[in-house]
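Enquirer: Pasting a predicted model and its sequence here:
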Amino acid sequence: MNNYELMVIFTPVLSEEDFKTAQKKFTTFITDNGGQIVHTNPWGLKSLAYPIQKKTTGLYWVLEYNAPSSFNEQLKIQLLRDENVLRHMFTVLDKYAVEYNGRKRSGVPTGVEKAVEG
């Protein structure tokens, strides 16, 4: 099992209920195929750096999960088939990134703040 982070940009025309349904769809797909959800973080509506399909905003969602390495190809197919997904990006997390994300979620200082202040 590897650690991954998935960022998805959904079309901004989704209602709040549709946005939650889309999130539930992908989290269920991951758990049904042997993965485990670590953390989910819906960022909400944000401006895009450049227009995608003539849209200048998108609904952002970040998901951290554990899954076998062969699973990402199946998830990629599901993301590409969904017409509400504008873009997606997988990131493989090493042990330091997993540790950093865990400390960040729990509110423990990550060390980066001290370097910036000092």
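Expert: On my side now, so go ahead.
Enquirer: hey, let's count contacts and neighbours off CA atoms from now on
Expert: OK.
Enquirer: List the residues that contact N2.
Expert: 66-69, 92-93 (C-alpha atoms under 8 Å, 6 or more residues apart in numbering).
Enquirer: Which two of the residues you listed have the greatest separation?
Expert: P68 and L93 (13.1 Å; C-alpha to C-alpha).
Enquirer: mind listing what's buried in the lengthiest helix in the chain?
Expert: The residue-count maximum for a helix in the chain (DSSP state H) belongs to helix 16-32. Using 16 or more other C-alpha atoms under 10 Å as the test for burial, helix 16-32 gives 19, 22-23, 27, 30.
Enquirer: and what of stretch 59-76?
Expert: For stretch 59-76, by 16+ other C-alpha under 10 Å, it's 59-67.
Enquirer: Find out how far it is from the centre of the chain, if you would.
Expert: From the chain centre to the centre of stretch 59-76 is a distance of 8 Å (C-alpha atoms, centre = their mean, to the nearest Å).
Enquirer: what sits up against it?
Expert: Here stretch 59-76 has contacts from 1-12, 19, 23, 29-30, 33-46, using C-alpha under 8 Å, 6+ apart.
Enquirer: okay, now the one to match up with it:
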Amino acid sequence: MTHDPYYETMYILRPDIPEEEVESHLTKYRDMLVEAGAEVLDNQMRGKRRLAYPIAKHKEGIYVQLSHNGDGQHVAVLEKAMRLSEDVIRYLTVKQEGPLPAPRVMPGSEAAQQQQAEAAASAD
């Protein structure tokens, strides 16, 4: 059984930026991919972690993983924006083969409420 390829971008943000700005970066890159015609499969903030070696004099970084699907042209748009951003200290996009990652349901979202309603209906 063959699976369509998808892309995973892991990027590291500077550790000294505030939480609200981290959220704005998550939203900015997700919206950028949607505008470029890609489908965002998953967007996970992995948290602040120690780097294996200093990058731009930083010993820690905020890791973010972004899974997306598209024709491949959207990757250049995303990486150019990350390259120009002062808050992104490192990024890497890889093409993945295999089953698509299961989308995470964000708490409080419409999908989460629908999932809770379905679970309650099946319990009855």
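Expert: Thanks, I have the structure now. The structure presented is a predicted model; accordingly, all values stated were derived computationally and were not measured.
Enquirer: and the longest helix of structure 1, which stretch of structure 2?
Expert: Aligning helix 16-32 of structure 1 against structure 2 (TM-score structural alignment) gives residues 19-35.
Enquirer: all helices for structure 2, in order.
Expert: With DSSP H, the ranges of helices along structure 2 come out as 19-35, 73-84, 110-123.
Enquirer: The longest strand belonging to structure 1 against structure 2, how far on average?
Expert: Taking DSSP state E as the criterion, structure 1 has its longest strand at strand 36-52. Here the mean offset of strand 36-52 of structure 1 against structure 2 after fitting is 0.6 Å, by mean C-alpha distance after the TM-score superposition for structure 1.
Enquirer: Could you find the closest non-adjacent residue to K48 of structure 2?
Expert: I62 (4.2 Å; C-alpha to C-alpha, 6 or more residues apart in numbering).
Enquirer: Quick one: map that neighbour onto structure 1.
Expert: By TM-score structural alignment, I62 of structure 2 lines up with L59.
Enquirer: Distance of its match relative to L75 of structure 1?
Expert: 19 Å (C-alpha to C-alpha, to the nearest Å).
Enquirer: Counterpart of Q74 of structure 1 over in structure 2?
Expert: With TM-score structural alignment as the criterion, Q74 of structure 1 matches V77.
Enquirer: And that match, how close does it get to R83 of structure 2?
Expert: From V77 of structure 2 to R83 of structure 2 the distance is 10 Å (C-alpha to C-alpha).
Enquirer: do A38 of structure 2 as well
Expert: 19 Å.
Enquirer: Skipping adjacent residues, who's closest to the corresponding residue of structure 1 for L92 of structure 2 in space?
Expert: Alignment note (TM-score structural alignment): L92 of structure 2 maps to M89 of structure 1. Distances taken as C-alpha to C-alpha, 6+ apart place M7 nearest to M89 of structure 1, at 5.3 Å, with adjacent residues excluded.
Enquirer: is it true that the one you found touches F90?
Expert: Yes - counting by C-alpha atoms under 8 Å, M7 of structure 1 touches F90, with 6.7 Å between them.
Enquirer: Grab the nearest non-local neighbour of Y91 of structure 2.
Expert: Nearest non-adjacent residue to Y91 of structure 2 (C-alpha to C-alpha, 6+ apart): Y11, at 4.0 Å.
Enquirer: list the contacts for that neighbour?
Expert: 63-65, 88-92.
Enquirer: Let's have those in JSON lines, adding distance to R104 of structure 2.
Expert: Formatted as JSON lines, the contacts of Y11 of structure 2 follow (distance: C-alpha to C-alpha, whole Å):
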{"residue": "Y63", "distance to R104 of structure 2": "17"}
{"residue": "V64", "distance to R104 of structure 2": "14"}
{"residue": "Q65", "distance to R104 of structure 2": "12"}
{"residue": "V88", "distance to R104 of structure 2": "24"}
{"residue": "I89", "distance to R104 of structure 2": "26"}
{"residue": "R90", "distance to R104 of structure 2": "24"}
{"residue": "Y91", "distance to R104 of structure 2": "22"}
{"residue": "L92", "distance to R104 of structure 2": "22"}
